[in-house]
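Enquirer: Sequence first, predicted coordinates after that:
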Amino acid sequence: MSGNGSPAGRRGGAGTAVRRRRRRLADEREEARVYRDLAARRSGEDREILLALAEAEERHAAHWERLLGDDAGPPRRGDIRSRLLAFLARRFGSVFVLALAQRAERRSPYDTDYEATRAMAADERVHEEVVRGLAARGRARVSGTFRAAVFGANDGLVSNLALVLGVAGGGAGTSTVLLTGLAGLLSGALSMGAGEYISVRSQRELLAASAPDTADAPHVIPHLDVDSNELALVYRARGIPAEEAQRRADELLEGYARGRPVPIGGAEQSGDEVVGTGWGAAISSFVFFASGAAVPVLPFLFGLEGPTTLVAAAVLVGLALLLTGATVGVLSGGPPLRRALRQLAIGAGAAATTYALGSVFGAVVS
């Protein structure tokens, strides 16, 4: 046996260090490639930010190249997560990829890697916040439609599985269970679509009622008394401190005096970005509810009978719930597995409760 102080032990330790450095180098190159692929699909400020991130990752890669020296060897691919991220970035370049990149930055090993500099570890933490900001813009743009899609899919999966199991637990035949499931799919999808349309339209109307008046209010600004007016109160009413409100009011008046008017409300997020559109949410909710509700009906459509049908329906719905839960976890920046198991537990609990109640009612009726 050879201890750490022996030549063999030192060679083994050196070999481990080289492998670790090569892995770090490959991962940094892969991350730089991801950001450059994302930048190729963007323009303006987003493109500049992503290119700056790519340059930072290449700077980190240069650190590992210097440590490796002649041991760097030929270029290697990063780990499976980095390669998957690079593949998605080349194919999609969407908020989904940014959410994955955010999680990748959070998992940086540099806090515990003694060969990584403190500046590199700090860079990775800053990169996470930068990517979080970029992803937040995309999340805001899809938040309304995405919420309707996730809610619709999960509601369709859980409610129709519970309906099918409840009717089956009551002793109904296969044809009755199938008819019930199809009726639940159609009625639920229509109800969800209509409900989402009304909900989003109402929310947008509420936001519009609170938004600054950009049509009439600006026309009176040039006629205000410069020394005595209530313009600063507009900003104070929106939670801005008095001194800052007065500064903004003065800047606004000065801009109009010089022929450079600025919006009275500042840069505020629109209702479209926050909640989406009514039709978008309605169509998304209808389609995804119908898709989810169709899953527990599939075994009956394929002619399965008896307990096997119920087991197959439960398994299919369970897999779908895991998928939707993991998707929500990725896009929200949370742990996908935990979100997936939470979705599964909630759906299984609802379905089991309905089946038990259906069995009790069926026994009572019979």
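Expert: Thanks, I have the structure now.

Enquirer: switch to C-alpha atoms for all contacts and neighbour counts from now on
Expert: OK.

Enquirer: In contact with A101: list those residues for me.
Expert: By C-alpha atoms under 8 Å, 6 or more residues apart in numbering, A101 lies in contact with 85, 131.

Enquirer: After the one helix or strand it maps to, which helix or strand is next?
Expert: Following DSSP states H and E, one finds A101 within helix 95-106. Sequence order places helix 118-169 as the next helix or strand after helix 95-106, per DSSP H and E.

Enquirer: Could I get the buried residue list for stretch 326-340?
Expert: Of all the residues in stretch 326-340, those buried under the rule 16 or more other C-alpha atoms under 10 Å are 326-333, 335-337, 339-340.

Enquirer: ignore the last one, stretch 252-260
Expert: Result for stretch 252-260 [16+ other C-alpha under 10 Å]: buried residues 252-254.

Enquirer: Now do the helices in the protein.
Expert: 7-40, 44-68, 80-91, 95-106, 118-169, 174-210, 217-220, 231-236, 242-257, 271-275, 278-294, 298-301, 307-332, 336-365 (DSSP state H).

Enquirer: Need the distance between the two termini of stretch 217-225.
Expert: End-to-end distance of stretch 217-225 (C-alpha to C-alpha, to the nearest Å): 15 Å.

Enquirer: hmm, back to that, I'd like the buried residues of stretch 252-260 as CSV, with distance to A61 appended.
Expert: As requested, the buried residues of stretch 252-260 are arranged in CSV below (distance: C-alpha to C-alpha, whole Å):
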residue, distance to A61
L252, 48
L253, 51
E254, 50
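
Enquirer: Just give me the closest of the residues you listed to G358.
Expert: Of all these, L252 has the smallest distance to G358: 66.3 Å, by C-alpha to C-alpha.

Enquirer: from what I can see the closest one touches V262, true?
Expert: Yes. Using C-alpha atoms under 8 Å, L252 is in contact with V262, at 6.4 Å.

Enquirer: about what we covered before: and among the helices of the chain, the most buried is which?
Expert: Each of the helices of the chain was scored by mean neighbour count; the highest is helix 278-294, a mean of 25, by mean count of other C-alpha atoms under 10 Å.

Enquirer: is it true that D272 touches R204?
Expert: Yes. When contacts are counted by C-alpha under 8 Å, D272 is listed as touching R204 (7.4 Å).

Enquirer: Now S108: closest residue in space, sequence neighbours ignored.
Expert: E124 (6.6 Å; C-alpha to C-alpha, 6 or more residues apart in numbering).

Enquirer: What separation do you get for that neighbour and N229?
Expert: Counting by C-alpha to C-alpha, the gap from E124 to N229 is 49 Å.

Enquirer: dropping in the other structure now:
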Amino acid sequence: MTALSDTPAPHAPTRAEVRRWRRYLADERAEAAVYRDLAARRTGEEREILLGLAEAEARHEQHWITLLGHQVGHPRRGSLRSRLLGFLARHFGSVFVLALMQRAESRSPYEAEVHATDAMAADEQIHEEVVRALATRGRNRMAGSFRAAVFGANDGLVSNLALVMGISASGVSNAMVLLTGISGLLAGALSMGAGEYVSVRSQRELLEASTPNADTHRKVPMLDAEANELALFYRARGMDPEAAEAKAARVLQTPQAEPTGPVPVVGADEHEAVGTGLGAAAASFCFFASGAILPVLPYLFGLGGTPAVVVSAVVVGLALLATGTVVALLSGGSPLRMALRQLAIGFGAAGATYALGLLFGTGIA
């Protein structure tokens, strides 16, 4: 790693520069604390990586201390974002914090800051990729039931809001709107649960079909050493021909000491099918239902007509913003952009069915 500059600024810093450097110093301290808090909740390699990131932030911190000199002043608090990340890291330490830290590293101002060294700007770029890799590990470990929960809730919100809005616009009674909404909730939740069960079970069965037979190594002593069929096995599992021949020869010499075992497939998808089909189905059912019940709540509490439509839209809109934010954190996207996208999609579908309800309602009348 290139050493950071340890010389003071060549001129007396202006007040604006001192304020900016103090802000950088506070943010570096806050980010280092976030990495240390995350490391405290992990073990092994991930803990070491996070502590290494904290050490790098400490080097950046020292750069600003050196530039400020006697004007370093009292320690300042980091930005509101940094303090929020610190709170989440201390109390949760989840993949969501890593996703937010990934975005924080990507917005580093050092590329355009003349008083930051090239090494600091490069560090921040590398930090973004390191945090992205750690966040990806966390996303890959997330259970299929959690994934089903997030997307199930969103589907329930959009589909039942559209259904309730369309039926309400047609001019039917509140009782009919409520009955339709409850029916849509049950039908959608059952469909989602069944679909998720089939999806997870199928994925697990495909992975099981790709796993080598554990009893294969018992046949190794019977193989023709000259033909060396075993090398084909290793090549089929992704090894290059030379490495496959070498490994097969070694196994044939000591078959009991080194069974074949599974060999990683080059280019294989790293995502794992975790969780059970029943668990994913139950989560999908419950969260679809939890989302689908929100558009129906105003009618359950006796509202009707335009007030019920407005309340339903507001409640679902807030929930869509929340699920969009969660999806963004899972995928590493912009929370604001994806939250607004979810809102636009949900309201777009609801608006279309509301217009159809008005059209068919007028035709029926």
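Expert: Done, it's in. On a predicted model such as this, the values are computed, not experimentally measured, just so you know.

Enquirer: TM-score for these two?
Expert: After superposition, the two chains reach a TM-score (TM-score structural alignment, normalised by the length of the second structure) of 0.89; 354 aligned residues with a C-alpha RMSD of 2.4 Å.

Enquirer: re earlier: so what's the residue nearest to S108 of the first structure up against?
Expert: Neighbours of E124 of the first structure in contact, by C-alpha under 8 Å, 6+ apart: 105-106, 108.

Enquirer: which one among the residues you listed gets closest to T16 of the first structure?
Expert: T16 of the first structure lies nearest to S108 out of the contacts of E124 of the first structure, by C-alpha to C-alpha, at 19.1 Å.

Enquirer: Any idea how many residues pack against the closest one?
Expert: 15 (other C-alpha atoms under 10 Å).

Enquirer: picking up where we left off before, any idea which of the buried residues of stretch 326-340 of the first structure is closest to F87 of the first structure?
Expert: V330 (16.3 Å).

Enquirer: which non-adjacent residue is nearest the closest one?
Expert: Nearest residue to V330 of the first structure, sequence neighbours excluded (C-alpha to C-alpha, 6+ apart): P336, at 5.6 Å.

Enquirer: so L185 of the second structure sits right up against L294, yeah?
Expert: No. Judged on C-alpha under 8 Å, L185 of the second structure makes no contact with L294 at a distance of 10.0 Å.

Enquirer: Can you work out which residues contact both of those two?
Expert: Contacts common to L185 of the second structure and L294, judged by C-alpha under 8 Å, 6+ apart, are absent.

Enquirer: which residues does L341 of the first structure contact?
Expert: 322, 325.

Enquirer: I meant to write L294 of the second structure there.
Expert: Here L294 of the second structure is in contact with 157, 312, 315-316 (C-alpha under 8 Å, 6+ apart).

Enquirer: Adding distance to Y197 of the second structure as columns, could you present those residues in CSV?
Expert: As requested, the contacts of L294 of the second structure are arranged in CSV below (distance: C-alpha to C-alpha, whole Å):
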residue, distance to Y197 of the second structure
L157, 21
S312, 30
V315, 29
V316, 27
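
Enquirer: which of the residues you listed lies closest to G346 of the second structure?
Expert: Distances from G346 of the second structure to the contacts of L294 of the second structure, taken by C-alpha to C-alpha, are shortest for L157, at 7.7 Å.

Enquirer: how close does the counterpart of the closest one in the first structure sit to G13 of the first structure?
Expert: Under the alignment (TM-score structural alignment), L157 of the second structure maps onto L157 of the first structure. L157 of the first structure is 53 Å from G13 of the first structure, where distance means C-alpha to C-alpha.

Enquirer: try G138 of the first structure
Expert: Applying C-alpha to C-alpha to G138 of the first structure and G13 of the first structure gives a distance of 45 Å.

Enquirer: and what of A242 of the first structure?
Expert: For A242 of the first structure, the distance to G13 of the first structure - C-alpha to C-alpha - is 63 Å.

Enquirer: same check, this time on E196 of the first structure
Expert: For E196 of the first structure, the distance to G13 of the first structure - C-alpha to C-alpha - is 61 Å.

Enquirer: what does R103 of the first structure give?
Expert: Distance, R103 of the first structure to G13 of the first structure, using C-alpha to C-alpha: 30 Å.

Enquirer: what does E55 of the first structure give?
Expert: Plainly put, E55 of the first structure is 31 Å away from G13 of the first structure if you go by C-alpha to C-alpha.

Enquirer: Also L88 of the first structure?
Expert: Plainly put, L88 of the first structure is 36 Å away from G13 of the first structure if you go by C-alpha to C-alpha.

Enquirer: is it true that Y24 of the second structure touches I65?
Expert: No. Using C-alpha under 8 Å, Y24 of the second structure is not in contact with I65, being 9.9 Å away.

Enquirer: what residue of the first structure matches up with A33 of the second structure?
Expert: So A33 of the second structure corresponds to R33, using TM-score structural alignment.

Enquirer: Does its match touch A86 like I think?
Expert: Yes. Using C-alpha under 8 Å as the test, R33 of the first structure is close enough to A86 to be in contact (6.9 Å).

Enquirer: which one of the contacts of L294 of the second structure is nearest L278 of the second structure?
Expert: Of those, the one sitting nearest to L278 of the second structure (C-alpha to C-alpha) turns out to be L157, at 22.5 Å.

Enquirer: if we look at stretch 246-258 of the first structure, which residues are touching it?
Expert: 221-222, 226, 231-232, 235, 261-262, 264.

Enquirer: Stretch 302-309 of the second structure now?
Expert: Under C-alpha under 8 Å, 6+ apart, the answer for stretch 302-309 of the second structure is 165, 168, 174, 298-299.

Enquirer: Now do that stretch: distance to the chain's middle.
Expert: 37 Å (C-alpha atoms, centre = their mean, to the nearest Å).

Enquirer: what's the answer for stretch 167-184 of the second structure, then?
Expert: Distance of stretch 167-184 of the second structure from its chain centroid, counting by C-alpha atoms, centre = their mean, is 36 Å.

Enquirer: just stretch 70-89 of the second structure next, same as before
Expert: Taking mean C-alpha positions (C-alpha atoms, centre = their mean), stretch 70-89 of the second structure and its chain are 25 Å apart.

Enquirer: can you tell me how far the spatially most central residue of the first structure sits from L98 of the first structure?
Expert: With distances taken as C-alpha atoms, centre = their mean, the residue of the first structure nearest its centroid is L331 (1.9 Å). Taking C-alpha to C-alpha as the measure, L331 of the first structure falls 9 Å from L98 of the first structure.
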